[in-house]
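**Q** model this:
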Amino acid sequence: MSSQPQRFEILLVPQHVEGKEGAELVESAIRSAVVEATGQYGASGYPRYVGGGLEADIDPETRTVEALLVDGAELDYGLSARVVEAGG
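**A** Purely as a prediction, here's the structure:
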């Protein structure tokens, strides 16, 4: 389990920014949060990460968000979650 990343940054971006990467993606984010591994697995079967009001099951290999709660609610329509390396 130590090979799994212990933290990620999740960017919540409007769906129309598909294809953007790097600094352009970060600038398009309407919210971001660094999430830390809890050591538990979510209902999706992937590791659970929490922080900054976000709770996510993330596939650490593909960096795909498999499940996400934002302040305890599902992600609003028109938004998508992107996973990037946590800074610092």
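**Q** could you use CA atoms for every contact and neighbour count after this?
**A** Fine.
**Q** all strands for this protein, in order.
**A** Assigned by DSSP state E, the chain shows strands spanning 7-14, 31-41, 47-51, 54-59, 64-70, 73-74, 79-85.
**Q** quick one more, to check against the first:
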Amino acid sequence: MSTPPQRFEILLVPEHVEGRDAATLAQFAIRSAVVETTGRQGSSGYPRYVGDGIEADIDPATRTVEALLVDGAELDYGLSARVVDATDR
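**A** So this is what the prediction gives:
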């Protein structure tokens, strides 16, 4: 069993933005945050990451955000959370 990554960057982008390239996503991001693992599982069963006002349960294998709070609230409609390696940019 491999160890999950210690940190990711979460980019909040408008839903219509396509692609997975970190540089392209960063151009359209309205907010970004580097999140680090807490060492605990979130309510979704995936590792919990926290940082810069964002709490997220992330599936490290697929880089899918399974649960997300931004400043303690759910993500606004029309926005999407994308996960990239914290070192991609």
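**Q** could you tell me the TM-score of the two chains?
**A** Overlay of the two chains. TM-score (TM-score structural alignment, normalised by the length of the first structure): 0.93; 88 aligned residues with a Cα RMSD of 1.6 Å.
**Q** now the strands of the first structure as TSV including mean neighbour count and distance to residue 23 of the first structure?
**A** Putting the strands of the first structure into TSV (neighbours: other Cα atoms under 10 Å; distance: least, Cα to Cα, whole Å) gives the following:
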stretch	mean neighbour count	distance to residue 23 of the first structure
strand 7-14	21	12
strand 31-41	16	13
strand 47-51	21	22
strand 54-59	22	22
strand 64-70	17	19
strand 73-74	10	26
strand 79-85	18	11
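**Q** nearest to residue 24 of the first structure, of these?
**A** Of all the strands of the first structure, strand 7-14 sits nearest to residue 24 of the first structure, with 11.0 Å by Cα to Cα.
**Q** what angle do the closest one and strand 79-85 make?
**A** 150 degrees (axes from the mean of the first three to the mean of the last three Cα atoms, to 10 degrees).
**Q** mean shift of strand 7-14 of the first structure relative to the second structure?
**A** In the superposition against the second structure, strand 7-14 of the first structure averages 0.2 Å from its aligned positions (mean Cα distance after the TM-score superposition for the first structure).
**Q** what helices and strands are in contact with that strand?
**A** helix 22-28, strand 31-41, strand 79-85 (3 or more Cα pairs under 8 Å, 6 or more residues apart in numbering; DSSP states H and E).
**Q** what lies in contact with stretch 82-89 of the second structure?
**A** Stretch 82-89 of the second structure has contacts (Cα atoms under 8 Å, 6 or more residues apart in numbering) with 7-13, 20, 22-23, 34, 63-65.
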